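Colleague: Provided below are the primary sequence and the corresponding predicted coordinates.
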Amino acid sequence: MSTQYDLIVIGSGPGGYVTAIRASQLGMKTAIVEREALGGICLNWGCIPTKALLRSAEVLYLAKHAKDFGLVIDKTDFDLEAVVKRSRGVASQLSNGVKFLMKKNKIDVLEGTARLEKGAPAPKVIVKGKDGKDVSYQSKHVILATGARARDIPQAGLVADGKLVWTYREAMTPDVMPKRLLVIGSGAIGIEFASFYNELGAETTVVEVMDRILPVEDEEISKHAEKEFKKQGLKILTGTQVGNLKPGKNTVTAEITGKDGKKETQEFDRVILAVGIVGNVENLGLEDLGAKIEKTHVVVDGFGKTGVAGLYAIGDLTGPPWLAHKASHEGVMCVEAIAGKGHGEKFDPWNVPGCTYAHPQVASVGLTEKAAKEKGYDIKVGRFSFIGNGKAIALGEQDGLTKVIFDKKTGELLGAHMVGAEVTELIQGYVIARQGELTEQDLAHTVFAHPTISETMHEAVLDAEGRVLHL
């Protein structure tokens, strides 16, 4: 295997492997370094296997409510081992798919742990293989796509032990079904796991230090989602802190401080930490190279440049939004700029959709209503409840809401926010609208198929104009 390349990508998650494929398409001799499994955290321990778990929970939910659809199912139950096995099988299938893509695109896979040393025209990449031996590689360009990992907060006594206090890894492969579960953090990761375990019968408590769950979402949407989660039995405590986790033999005690400042100690079978992530910047040699790091993330410009000759960074490593599709898009933009095929426009995070795959789902793109006002826009807001949508009612999914925010002066779509069935699929319509700079009038004059839940997207736009039809 060669030790000379046009591009070496470190990390094979959705950012890394997509970047490598695009580089190969552009004629670059490319290698990718991976210390664990191809596909990175997303395919093996994140995006994909969690959705497989949530699909099992969704099927169970439908089975439990079969009577609502005129069906009779005498007994509903689950096999935890089989649920986890299916999830792991899905992850394995996709990891093998990435392996095939690397071979198809003639990308060399370097198995091992990478570190960087000074070199020219880019830093040298030293890969320590599974045999413990170092091999030095030189490339014209190096792109870091090492991602991020779950965050601990030792000063608050929030540290995962892998047994009773879990990160997403342990939560994805549980050895037992906890009767009492505490989820600390109500971002997408925390809410998705809370939704899964709650549906499977765990008495689930979600604690959020902010004043509402899903705090990055539009306030109206997060309140709607909270209402639905509580209907399903989730206990949600906002404006609340957790500290001093003390694992025992089979249970964990947690000190919970409420809005009123009162502290109480509660006991749980398992705890899931979902309090954020930190970038994988350690042991890469970045400090010696002069790369700038802020709050565990590599600082880059809008094209992935780190300021170190020949060295670039993309994805979770560079900060929020911490999303797989953002990493892939950044990687393609970065490598196209390197190849002189870019469009000259910096990466715009406001056109990146965010999705939470709980029940109900939550999805959004662009500015929240609050953020739009803070930026000084004179806005028009449109809303449409799923209760006025025929397809949603037919599916038994009428508890949803679509909300859009326009610039009153120009008609620009500033933001779109949705909660309800399949909104993670529907949000892409608004993403395309923002990318294509469609106006309020463009969307109002668009024909939406009937009967579909997507009609709520049209009705919300019409509502912003004061001419909603079905409410």
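Modeller: Now that the structure is in, tell me what you want to look at. Residues are numbered from 1 along each chain as shown.

Colleague: rest of the way, CA atoms for contacts and neighbours
Modeller: OK.

Colleague: contacting residues for residue 28?
Modeller: By CA atoms under 8 Å, 6 or more residues apart in numbering, the residues touching residue 28 are 5, 6, 7.

Colleague: For residue 107, see how far away it is.
Modeller: 10 Å (CA to CA, to the nearest Å).

Colleague: quick revisit: now, which of the contacts of residue 28 sits nearest residue 137?
Modeller: Of all these, residue 137 sits closest to residue 5, with 7.8 Å by CA to CA.

Colleague: Setting aside sequence neighbours, what's the nearest residue to the closest one?
Modeller: Computed as CA to CA, 6 or more residues apart in numbering, the closest residue to residue 5 that is not its neighbour in sequence is residue 139, at 4.6 Å.

Colleague: tell me what whatever helix or strand that neighbour lives in is packed against?
Modeller: Using DSSP states H and E, residue 139 falls within strand 134-144. Other elements packing on strand 134-144 under the criterion 3 or more CA pairs under 8 Å, 6 or more residues apart in numbering; DSSP states H and E are strand 4-10, strand 124-128, strand 311-313.

Colleague: okay, now the one to match up with it:
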Amino acid sequence: MAENFDLIVIGAGPGGYVAAIRAAQLGMKTAVVEREHLGGICLNWGCIPTKALLRSAEIAHYIEHSQAYGIKVEGKVTLDVEAIVKRSRGVANQLSAGVKGLLKKNKVTVLDGSAKLLGQGKVAVTAKDGKVTDAAAKHIIIATGARARVLPGLEPDGKLVWTYKEAMVPTATPKSMLVIGTGAIGVEFACFYKAMGVDVTLVEVVDRILPVEDEEISAFAAKAFTKQGIKIKTGAKVVKLDRHADSVTAHIDVAGKVETVTVDRIISAVGIVANTEGLGLENTKVKLDRGHIVNDGYGRTDEPGVYAIGDVAGAPWLAHKASHEGIICVEKIAGLPHVHTMDKSNIPGCTYSFPQVASVGLTEAKAKAAGYEIKVGRFPFIGNGKAIALGEPEGLVKTVFDAKTGELLGAHMIGAEVTELIQGYTIGKTAELTEAEFMHTVFPHPTLSEMMHESVLAAYGRAIHY
């Protein structure tokens, strides 16, 4: 006999577990199905443990440059890879346990195993030992996330060619590394391993790194990474790998000319593929578009009572997008008033490289392409007292406004702590503030946030400190 629920959520990542908790808060009898780790990829193998690794790298960087702050570190500083990885895994485990506690607190039933839709609201959950549990619900949310994309000829083997998983738990530091792909994942690992003393080369198939970012920010990042010693090849495609006993030779097509680079390890960071296999979608009317489940903005698919949120439902592939999507979906199911679809142009993106990169909204080029007459403001970190005091004078804050209405179209930042600063512009953009509200907002001194104010002023020819 199937156990009945009001809502079953398949997948307990940032989209799934948040949706389950919100549903429970709204009085729904809720179950969440998870085949591996509560918290999903983000908490266990993505967002969180990578930030722990990067924190260790950041501290190593400060120790290396401590004399610039008047502090002498005597003796040799060594990097304990095993301890760094252990700390990262500990952080991930702590948060995964925290999700378990939150689900229990909200009386959400956790079903361990893989779920398959059987149609008519029925779900079969198969545990690792083969035991099958039948469940049923009027509403089913698919939040199964995504996995690393594998390109032909570049298949990860766990030893020489890594995905993010192997890159996160090295048993030793390689001497050299090639990172294929310069999105957030690729550049974060490049910066981490460079800080660990690895000779790193970045390869990107298009003509610039961080291709989703504003071109000016991409160029700034490329200059900063090159200064750190990271080698960058753009307009380049890895066409072949020769795998040796403990190294690999990459054949790279750069503008029609093939170059070879031999390294100890390769990280493949070339995008993701939605996890839709084995879900029983063939038993439903759910449609796919380029591998992702199609929904209507409220999570609803073409199959009544079946919804999809997060990475499995398409770009942007961000944990915070998934969480917010889950809440929208559940509140719509519950019939709450004033539930709105998500404006994806208001979703911030963050890259935790050295320096950090953050953005929201349209780039300068996309604003022009959309037909806007624009005003652009720029303010450099070197003009900010707090940035200089921190010893972080390299960076830029850029804002793009509609010249006719004063609407903030986009904001783009590179430099220390910009992943924290971007939320100020995100709130402003969500609230549809104009340049006037930003200009009349009092920013505290001395802070990095003052640059946000100055960038707005600069767009209108009123910058004070630069």
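Modeller: Cool, got the structure. Because the structure is a prediction, the values reported are computed rather than measured.

Colleague: and the closest residue to residue 56 of structure 1 other than its chain neighbours, what element?
Modeller: Closest residue to residue 56 of structure 1 apart from its sequence neighbours, by CA to CA, 6+ apart: residue 83 at 6.7 Å. For residue 83 of structure 1, the host element (DSSP H and E) is helix 80-104.

Colleague: which residues in the stretch 251-400 of structure 1 form helices?
Modeller: 286-289, 324-338, 369-374, 390-395 (DSSP state H, counting those that start in this stretch).

Colleague: Give me the range in structure 2 that the longest one lines up against.
Modeller: Under TM-score structural alignment, the counterpart of helix 324-338 of structure 1 in structure 2 spans residues 319-333.

Colleague: What separation is there between the spatially most central residue of structure 1 and residue 316 of structure 1?
Modeller: Nearest residue to the geometric centre of structure 1 (CA atoms, centre = their mean): residue 323, 4.5 Å. Distance of residue 323 of structure 1 to residue 316 of structure 1, given as CA to CA: 7 Å.

Colleague: cool, and residue 73 of structure 1?
Modeller: 44 Å.

Colleague: So between those two, which is more surrounded?
Modeller: Taking other CA atoms under 10 Å, residue 73 of structure 1 and residue 316 do not tie; residue 316 has more neighbours (25 against 10).

Colleague: Test my guess that the more buried one contacts residue 279.
Modeller: Yes: here residue 316 of structure 1 reaches residue 279: they are 6.6 Å apart, a contact under CA atoms under 8 Å.

Colleague: any common contacting residues for these two?
Modeller: Joint contacts of residue 316 of structure 1 and residue 279 (CA under 8 Å, 6+ apart) are 146, 147, 148.

Colleague: Give me the aligned partner of the second one over in structure 2.
Modeller: When you say that, I think you mean residue 147 of structure 1. In structure 2, residue 147 of structure 1 lands on residue 145 (TM-score structural alignment).

Colleague: Give me the neighbour count for that match.
Modeller: 31.

Colleague: Go ahead and confirm it touches residue 312.
Modeller: Yes: contact criterion CA under 8 Å: residue 145 of structure 2 and residue 312 qualify, at 4.8 Å.

Colleague: got any residues that touch both of the two?
Modeller: Joint contacts of residue 145 of structure 2 and residue 312 (CA under 8 Å, 6+ apart) are 274, 275.

Colleague: which of the residues in stretch 131-141 of structure 2 are buried?
Modeller: By neighbour count on 16 or more other CA atoms under 10 Å, the buried set for stretch 131-141 of structure 2 is 133, 134, 135, 136, 137, 139, 140, 141.

Colleague: what's the answer for stretch 71-89 of structure 1, then?
Modeller: Quick answer for stretch 71-89 of structure 1 (16+ other CA under 10 Å): 80, 83, 84, 86, 87, 88.

Colleague: if we can go back for a sec, surely the residue nearest to the centre of structure 1 touches residue 329?
Modeller: No: checked against CA under 8 Å, the pair residue 323 of structure 1 and residue 329 is beyond contact range at 10.2 Å.

Colleague: Packing partners of the helix holding residue 83 of structure 1?
Modeller: So helix 80-104 of structure 1, by 3+ CA pairs under 8 Å, 6+ apart, packs with helix 14-25, helix 40-45, helix 47-64.

Colleague: Now distance to residue 254 of structure 1 and mean neighbour count too, for the ones you listed, in JSON lines please.
Modeller: Formatted as JSON lines, those follow (distance: least, CA to CA, whole Å; neighbours: other CA atoms under 10 Å):
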{"stretch": "helix 14-25", "distance to residue 254 of structure 1": "36", "mean neighbour count": "25"}
{"stretch": "helix 40-45", "distance to residue 254 of structure 1": "26", "mean neighbour count": "23"}
{"stretch": "helix 47-64", "distance to residue 254 of structure 1": "26", "mean neighbour count": "19"}
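
Colleague: Ok, which of these comes nearest residue 184 of structure 1?
Modeller: helix 47-64 (17.5 Å).

Colleague: ok, average deviation of the closest one from structure 2?
Modeller: When structure 2 is superposed, helix 47-64 of structure 1 averages 0.2 Å from its matched positions, counting by mean CA distance after the TM-score superposition for structure 1.
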